[in-house]
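In: no sequence on hand, only this structure:
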């Protein structure tokens, strides 16, 4: 019987613990707070976005700005279909929403929490709360974990501590010889404090295209104007792919917005000219085109130097070009970000170079495993971070469960 220690009582920690106990090993989760599965409880507005209906691995891996190649191997062992089967076989049926996100049919994260807790209880997993690991020593093939008051010894160790906003949060892992990629925030909205667009808060466009100026980074999807700037899935997902670049720019950049991703400049010009010819005496500002909300249309028109009272036949070619420009490439200055604290995700963590993607075992310290966001892996919104937690937790637990030849 092996003693397996797991640091962190989140999604990855629980899944690792459950799968590390199939040989009747003694499995203990160490949690620094007084609560477990806290992020599961609040995710998806309390509904828990368990995974995403990206059933093919080649499609699934495209949703990870960091870790795509690593996860391609890992998903061969445990992917979306396995997650669905695991929860449904324990009485938690999942449903797919229009955007591909998957939730329990109960729409309650508690369903997921109870399934995990019940399975951990069944497997006789022990949880030690308020045990903040301050030091790990590896000696004679054993791991000695200390919280400053007490020391526990394990044959295997799985680290599932999640992301940390500061590099120091990884010091105890660095001491074991692992390289750490400096953490930076991922999944955040763009603040535009000097832009008049803020006055249009509440307006949403269902399929916008957002690009970061001077890069190839872009994303399309729903866009929402807020009182601090621009948000919505298109922005959040773009922030994930651009996390490191934006951090290097100290969150000062320009975003180009095409209000509908399917538009072309020539197509817009043709449609606007047709409307202008057919309705020369209509006011430009009060006749929105292309399904654009009235307030946004009026703002775009005024930004093109077209006056509120101007009729279509009165506007110049220069004004018309500006109008098309603001429809096709509306430029906003980004000055800062707003991170969703309850759904905090970091880019960065334990470098994947030092971890085996097929076992989650350290290439440096035998018997040491990693799972979840502590790794330099992060997904965009939509259930992808949880899927990475289930996958890496499953693999780490399964392989930590196996005795070595000399045991």
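Out: Cool, the structure landed. These figures come from a predicted structure and were not determined experimentally.

In: every contact and neighbour count from this point should use C-alpha atoms.
Out: Noted.

In: how far away is the closest residue to residue 392 other than its chain neighbours from residue 78?
Out: Nearest residue to residue 392, sequence neighbours excluded (Cα to Cα, 6 or more residues apart in numbering): residue 371, at 4.8 Å. Between residue 371 and residue 78 the computed distance is 13 Å (Cα to Cα, to the nearest Å).

In: the more surrounded of these two?
Out: residue 371 (32 against 18; other Cα atoms under 10 Å).

In: and residue 280, what helix or strand is that in?
Out: For residue 280, there is no enclosing helix or strand under DSSP states H and E.

In: and it, how many neighbours does it have?
Out: Using other Cα under 10 Å: residue 280 sits among 16 other residues.

In: hmm, it is touching residue 312, no?
Out: Yes - judged on Cα atoms under 8 Å, residue 280 makes contact with residue 312 at a distance of 4.9 Å.

In: give the contact list for the most far-flung residue of the chain relative to its centre.
Out: Ranked by distance from the centre of the chain (Cα atoms, centre = their mean), the top residue is residue 281, with 49.0 Å. Residue 281 sits next to 311, 312, 313 when contact means Cα atoms under 8 Å, 6 or more residues apart in numbering.

In: what about 6 Å?
Out: By Cα atoms under 6 Å, 6 or more residues apart in numbering, the residues touching residue 281 are residue 311.

In: that one and residue 162, how far apart?
Out: Noted for residue 281: a distance of 61 Å to residue 162, by Cα to Cα.

In: helix, strand or coil for the residue nearest to residue 346 when sequence neighbours are not counted?
Out: Among residues not flanking residue 346 along the chain, residue 185 sits closest, at 4.6 Å (Cα to Cα, 6+ apart). Following DSSP: H, G, I helix; E, B strand; the rest coil, we place residue 185 in the strand state.

In: roughly how far apart are residue 185 and residue 225?
Out: 21 Å.

In: who has more neighbours out of the two?
Out: residue 185 (24 against 19).

In: right, and the more buried one touches residue 344 too?
Out: No - using Cα atoms under 6 Å, residue 185 is not in contact with residue 344, being 7.7 Å away.

In: hmm, back to that, any idea how far the residue nearest to residue 346 lies from residue 326?
Out: Applying Cα to Cα, the value for residue 185 to residue 326 is 30 Å.

In: can you give me the neighbour number for residue 250?
Out: 12.

In: returning to that earlier point: residue contacts, the residue nearest to residue 392?
Out: For residue 371, the contact set (Cα under 6 Å, 6+ apart) comprises 12, 160, 392, 393.

In: buried residues in the helix or strand hosting residue 12, which are they?
Out: Element membership of residue 12, judged by DSSP H and E, is helix 11-19. In terms of neighbour count (16 or more other Cα atoms under 10 Å), helix 11-19 has its buried residues at 11, 12, 13, 14, 15, 16, 17, 18, 19.

In: could you say what helices and strands it packs with?
Out: Helices and strands touching helix 11-19, by 3 or more Cα pairs under 6 Å, 6 or more residues apart in numbering; DSSP states H and E, are helix 384-400.

In: putting a second one here so we can go through both:
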């Protein structure tokens, strides 16, 4: 039995951030990270297309929490203790310069996740944090004031334990044995699979500002929409997938969406089209894209409205005008499944939030058991928000574990 002061289960973003902060705050502590895989920080490596989207340029806690479909209320207090500005400061003090992109995402200036990985590995080594690989946890038991952890390679004991295993069903099962409730895990960030003549053959086309609703629900979102080989993606869709994670899972990812490509009401759109019929009478509808829509998308919607490639504006009848207004403002698409968004494996589900003290990130049920990251039932939309949750939880847990 190997005895340690602190054992961290999970060698990902939250686990390393916690370990480094604990070690810096209390150098006397003997800290070990147990990682089940053959390498650490794998999710950090692939995040942001290999650039590592460290956090997001939102500096007001009340605004930041709006990006978390689950965990928004619980994170408000913690974000007053450690959030975006603190994250930037933390990395820059350790030699990692960050940059803010136009959409608010924050990356290392090197545009390489390896920079973040090197920072963590270097800080862990410098502070004497031990990292053990291929340590799959088989059992966790509590004996008096001590936690005993059995892995496929040996046994460990510790007074303080931090669970930072992300969406790991086996660990969730072990936590249930400790009296914790696990909210049923379902995928969160995903794209919509759609086969439809109107978007076939135009992958890569972006409608820059759309509104999307899931029919028969209150779910809606806005933002850019990307047409892909499989259907639709980009922020407008990803926000819907995150905030609708539970509802869309119930529907087995088969549902209908309504897209307003121009974010103008039907009646207003129809009036504009009637004006265009007068002003562009001799022009061919198919050839001149309107409403700042990409040309290829405009052409698909024109054909779907019952016109051909030679129809002139002057020749449009009432039905065709109404059809076009419908396609532009309330086009309905059948979603038939989902796909993972890049390598963003995000899950809604995890340890029930009522069972955690968010002033310390300690279990309310088990003393000296702490949590950080996606092991909790907290998830966010894409853009660096999931990492910010990891940094905040790990930092606050570290403050308490080190004391």
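Out: On my side now, so go ahead. As the structure is a prediction and not an experimental result, all values here were calculated from the model.

In: TM-score for the pair, please.
Out: Once superposed, the chains reach a TM-score of 0.96 (TM-score structural alignment, normalised by the length of structure 2), with 399 aligned residues with a Cα RMSD of 1.5 Å.

In: relative to residue 177 of structure 1, which of the contacts of residue 371 of structure 1 is nearest.
Out: Nearest to residue 177 of structure 1 out of the contacts of residue 371 of structure 1 is residue 160 (Cα to Cα; 17.0 Å).

In: counterpart of that closest one in structure 2?
Out: Counting by TM-score structural alignment, residue 160 of structure 1 lines up with residue 164 in structure 2.

In: I figured its match hits residue 7, correct?
Out: No - with contacts counted by Cα under 6 Å, residue 164 of structure 2 stays clear of residue 7, the gap being 10.5 Å.

In: so those two - more neighbours on which side?
Out: It is residue 164, of residue 164 of structure 2 and residue 7, that has more neighbours when counted by other Cα under 10 Å, with 30 against 27.

In: so who does that one touch?
Out: 9, 10, 14, 15, 372.

In: likewise residue 97 of structure 1?
Out: Contacts for residue 97 of structure 1 (Cα under 6 Å, 6+ apart) come out as none.

In: matching residues in structure 2 for stretch 176-191 of structure 1?
Out: Going by TM-score structural alignment, stretch 176-191 of structure 1 sits over residues 178-193 in structure 2.

In: would you map the helices across the stretch 151-300 of structure 1?
Out: With DSSP state H, counting those that start in this stretch, the ranges of helices along the stretch 151-300 of structure 1 come out as 171-174, 233-241, 243-248, 265-278, 294-303.

In: the longest one: how far from the chain's middle?
Out: Going back to what we said before, that points to helix 265-278 of structure 1. 39 Å (Cα atoms, centre = their mean, to the nearest Å).

In: repeat for the third one
Out: Taking the mean C-alpha point of helix 243-248 of structure 1 and that of its whole chain, the gap between them comes to 15 Å (Cα atoms, centre = their mean).

In: give me the mean deviation of that helix from structure 2.
Out: Helix 243-248 of structure 1 differs from its equivalent in structure 2 by a mean of 0.4 Å after superposition (mean Cα distance after the TM-score superposition for structure 1).

In: so where is that helix in structure 2?
Out: So helix 243-248 of structure 1 sits over residues 245-250 in structure 2, by TM-score structural alignment.

In: what about stretch 254-266 of structure 2, how long is it end to end?
Out: Stretch 254-266 of structure 2 has an end-to-end distance of 26 Å (Cα to Cα).

In: on that earlier part again, switch the contacts of residue 371 of structure 1 over to a markdown table; also include distance to residue 376 of structure 1.
Out: Output for the contacts of residue 371 of structure 1, formatted as a markdown table (distance: Cα to Cα, whole Å):
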| residue | distance to residue 376 of structure 1 |
| --- | --- |
| 12 | 14 |
| 160 | 12 |
| 392 | 12 |
| 393 | 15 |
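
In: from the residues you listed, pick the one nearest residue 270 of structure 1.
Out: residue 392 (51.4 Å).

In: quick revisit: of all the residues in the match of helix 243-248 of structure 1, which ones are buried?
Out: Residues of stretch 245-250 of structure 2 classed as buried under the neighbour-count rule (16+ other Cα under 10 Å) are 245, 246, 248, 249.

In: the closest residue to the second one other than its chain neighbours: neighbour count?
Out: Sequence neighbours aside, residue 186 is the residue nearest to residue 246 of structure 2 in space, at 6.8 Å (criterion: Cα to Cα, 6+ apart). Around residue 186 of structure 2 sit 17 other residues, with neighbours defined as other Cα under 10 Å.

In: so residue 186 of structure 2 is in contact with residue 348, correct?
Out: Yes - at 5.3 Å, residue 186 of structure 2 counts as touching residue 348 under the criterion of Cα under 6 Å.

In: of the helices of the stretch 151-300 of structure 1, which is nearest residue 356 of structure 1?
Out: Closest among those, using Cα to Cα: helix 171-174, at 16.1 Å.

In: distance from that closest one to structure 2 after superposition?
Out: Superposed on structure 2, helix 171-174 of structure 1 shows a mean distance of 0.9 Å to its aligned residues (mean Cα distance after the TM-score superposition for structure 1).

In: which parts of that helix are buried?
Out: Buried residues in helix 171-174 of structure 1 (16+ other Cα under 10 Å): residue 173.

In: other residues contacting it?
Out: By Cα under 6 Å, 6+ apart, helix 171-174 of structure 1 touches residue 135.

In: rerun at 7 Å
Out: Applying Cα atoms under 7 Å, 6 or more residues apart in numbering, the contact partners of helix 171-174 of structure 1 are 135, 136, 180.

In: now the helices of the stretch 151-300 of structure 1 as TSV including distance to residue 212 of structure 1?
Out: Compiled in TSV, the helices of the stretch 151-300 of structure 1 are given as follows (distance: least, Cα to Cα, whole Å):
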stretch	distance to residue 212 of structure 1
helix 171-174	33
helix 233-241	8
helix 243-248	9
helix 265-278	19
helix 294-303	20
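
In: just name the most buried of those helices.
Out: With neighbours defined as mean count of other Cα atoms under 10 Å, these peak in mean count at helix 233-241, which reaches a mean of 25.

In: which other helices and strands does it contact?
Out: On a contact count with 3 or more Cα pairs under 7 Å, 6 or more residues apart in numbering; DSSP states H and E, helix 233-241 of structure 1 meets strand 188-191, strand 218-225.
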